[in-house]
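> return a 3D structure for these sequence lines:
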Amino acid sequence: MQAMDSAARHTTALSERIRAAAHDKTPLRIRGGGSKDFYGLKLQGELLDTRALSGIVSYEPSELVVTVLAGTPLAELEAALAAQGQCLAFEPPHFGAHSTVGGMVAAGLSGPSRANVGAVRDFVLGLEMINGQGEVLRYGGQVMKNVAGYDVSRLMAGSWGTLGLITEVSLKVLPHPVAEATLRFADCSQQQALQHLNHWGGQPLPLNASNWLQEDAQSQGTLYLRLRGARAAVHAACLRLGGELLNAETTAADWRASRDLTLPWFAARAADHCLWRLSVPATAAPLPLPADATGPFIEWHGAQRWVQAPRSAAATLQQLAQSVGGSASLFRAESPHQISGISDFDTYAQSSAAGRTSAQIHARLKQAFDPSGIFNVGRLSANW
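The predicted structure is shown next:
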């Protein structure tokens, strides 16, 4: 009860500060642990820290639902779930020890198992937020339905704090898989890996995550495949697919490193290269990358491809991704202390009719939730 009273006081204080900022047209920068400050066009405004809103409000393991305050450390939530044999199945990246639950939802980023289990937004059941007028609003199946037709609780996933301040979120959780195995397929070219993944994806196999990379110039490449599910299903899949069965303890650490982009492939990035994220159809063929690019590092069964390339490669990478029906965005800048500085949202909006329509919808949503334009100004778009 005391924790709930404390949360209510902090929420009231934040609401009052936002109301005053809206009146004075003072930009506010929403920030939890700051683990994702590397992403976006720019960071500006008075800091609005969410970390005082910390703690698990309610947790019903038998119902597979947890409600958490937004400033709660992500590691703390995962530890509480693990104690009950449960987890966040979408494996949210941490990018640092101070990552928070609110930041996880606002960023909308998912880990290696995204292609199999779904994204962050698929696990958001409801939330409480403060809009740009200082109003505390609740959305979700148990509370209210947005009359405009939007599932607002899921709309906030990936909004990067541009629509409002998340104060509390309810999430669906899942039991830890009963069995897990990682298979390694050496001397596997990119083309072969994509063919394997597309073929296996159409079969009743417990595929959960995959990585492909060329670890050195002498090899064609290596495909790593993670299986999760019932013991019989995982065992049968291992026998059927072949490959080399790897040590479970070692691979657990490797998959966490894959989640947080700290594998040696990412750490070896050249000083003048940025990290680019290409989102493409899983069935897309290997892309002819620029000569000065390194990669790709492929995950999500082919749908997410990381490339290391200089900033000057922006147009080429965007054209390549768009040619197969995807998109490219600058995820990390050259320096770890620098934000990306490219408005990928605006670039997408200018590239096609669909992009322009999407931008118009986003602009209307921004006007509805933050009419004074005070939240995370310039984070996603140069225009708001």
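> rest of the way, CA atoms for contacts and neighbours
Will do.
> can you pull out the strands in the stretch 1-150 of the chain?
28-31, 46-49, 56-60, 65-69, 86-87, 124-130, 136-140 (DSSP state E, counting those that start in this stretch).
> how about the ones you listed in TSV, adding distance to residue 345 and mean neighbour count?
Below are the strands of the stretch 1-150 of the chain laid out as TSV (distance: least, CA to CA, whole Å; neighbours: other CA atoms under 10 Å):
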stretch	distance to residue 345	mean neighbour count
strand 28-31	19	22
strand 46-49	23	16
strand 56-60	34	15
strand 65-69	29	21
strand 86-87	32	20
strand 124-130	23	22
strand 136-140	26	18
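> quick one more, to check against the first:
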Amino acid sequence: MDAALFQITERVRAALADHTPLRLRGGGSKDFHALQLQGDLLDTRDWRGIVSYEPSELVVTVRAGTPLAELEAVLAAQGQCLAFEPPHFGAATVGGMVATGWSGPSRASVGAVRDYVLGVEILNGRAELLRFGGQVMKNVAGYDVSRLMAGSWGTLGLITEVSLKVLPVAPGETTLRFDGLSQAEALQRLNQWGGQPLPLNASCWVPDAAGADIGTGT
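Below you'll find the predicted structure:
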């Protein structure tokens, strides 16, 4: 076992013996959330690195403490990306991205974080290292614990490794802006666009002194 993972495992084992709660944290980029921060800090950032990456298979396996920006840079070099556009809010990590389950504006058209999780390795409350899922989309053996980890906020176990489906970067995108639309008009246009086969990633209606602006990206 790698030294960094061994230390994390020993921390969990010691906390179990002492009945001491642990506060799991990667980059701390989601600390502003309303969840109460309590317990001894267990930092995962030493457990980092890309375990395997097969661009032709659209699959990457990465350790939880890996900076999200680092993973996205590696994917971008191959013309690929995390299609659900995870927010960073600073020094986000891959484990934190999955644990919080937060997606970006493209969720409406491509799906959420959980839809791209193929497999996970976790450390449970008994300091046992468990694996669920795999590195393929068609994995139907047993319960889908892998996707259950998305949005669990560390309550079901410490994510140590995750396999993700990635997608090619879109060949192009554009942003449209329309001035002077009322809220009703803006909603009407969004409903019309929503009924078409367009990958709309985001929309925004901003009132101003002259009326309002609406913008949409695809």
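> which residues touch residue 10 of the second structure?
For residue 10 of the second structure, the contact set (CA atoms under 8 Å, 6 or more residues apart in numbering) comprises residue 127.
> if we use 10 Å, what do you get?
Shown in contact with residue 10 of the second structure (CA atoms under 10 Å, 6 or more residues apart in numbering): 4, 16, 127.
> which position in the first structure aligns with it?
Aligned counterpart of residue 10 of the second structure in the first structure: residue 16 (TM-score structural alignment).
> now do that match against residue 135 of the first structure, distance only.
9 Å (CA to CA, to the nearest Å).
> with residue 109 of the first structure instead?
27 Å.
> what about these two, which has more around it?
Shown here are residue 109 of the first structure and residue 135; by other CA atoms under 10 Å, residue 109 has more neighbours (20 against 16).
> so residue 166 of the first structure versus residue 56 of the first structure, what's the distance?
Residue 166 of the first structure is 15 Å from residue 56 of the first structure, by CA to CA.
> one more: residue 131 of the first structure?
Distance from residue 131 of the first structure to residue 56 of the first structure, by CA to CA: 22 Å.
> quick one: the longest helix along the second structure to chain centroid distance?
Counting residues, the longest helix found in the second structure (DSSP state H) is helix 3-18. Taking CA atoms, centre = their mean, to the nearest Å, one finds helix 3-18 of the second structure lying 25 Å from the centre of the chain it belongs to.
> do stretch 23-41 of the second structure as well
16 Å.
> which bit of the first structure covers that stretch?
Stretch 23-41 of the second structure maps onto residues 29-47 of the first structure, going by TM-score structural alignment.
> also stretch 70-84 of the second structure?
Going by TM-score structural alignment: stretch 70-84 of the second structure matches residues 76-90.
> pull out the buried residues from that stretch.
By neighbour count on 16 or more other CA atoms under 10 Å, the buried set for stretch 76-90 of the first structure is 76, 77, 81, 86, 87, 88, 89, 90.
> ok, now which ones touch the fourth one?
This points to residue 86 of the first structure. 61, 64, 78, 79, 80, 173, 174, 175, 176, 177.
> excluding chain neighbours, what is closest to it?
Nearest non-adjacent residue to residue 86 of the first structure, counting by CA to CA, 6 or more residues apart in numbering: residue 175, 4.1 Å away.
> neighbours around that neighbour, how many?
So residue 175 of the first structure, with other CA under 10 Å, has 15 neighbours.
> which one in the second structure is aligned with it?
Aligned by TM-score structural alignment, residue 175 of the first structure pairs with residue 168 of the second structure.
> for the residue nearest the centre of the second structure, what are its contacts?
Nearest to the mean C-alpha position of the second structure, by CA atoms, centre = their mean, lies residue 97 at 3.4 Å. Going by CA under 10 Å, 6+ apart, residue 97 of the second structure touches 26, 29-30, 64, 67-68, 86-88, 103, 113, 150-151, 153.
> want to throw the contacts of residue 86 of the first structure into TSV with distance to residue 143 of the first structure?
Converted to TSV, the contacts of residue 86 of the first structure look like this (distance: CA to CA, whole Å):
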residue	distance to residue 143 of the first structure
61	21
64	18
78	25
79	28
80	25
173	19
174	23
175	26
176	29
177	31
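> circling back to that earlier point, TSV for the strands of the stretch 1-150 of the first structure, including distance to residue 231 of the first structure?
Shown next, in TSV, are the strands of the stretch 1-150 of the first structure (distance: least, CA to CA, whole Å):
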stretch	distance to residue 231 of the first structure
strand 28-31	42
strand 46-49	44
strand 56-60	26
strand 65-69	25
strand 86-87	17
strand 124-130	29
strand 136-140	35
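> cool, thanks, signing off.
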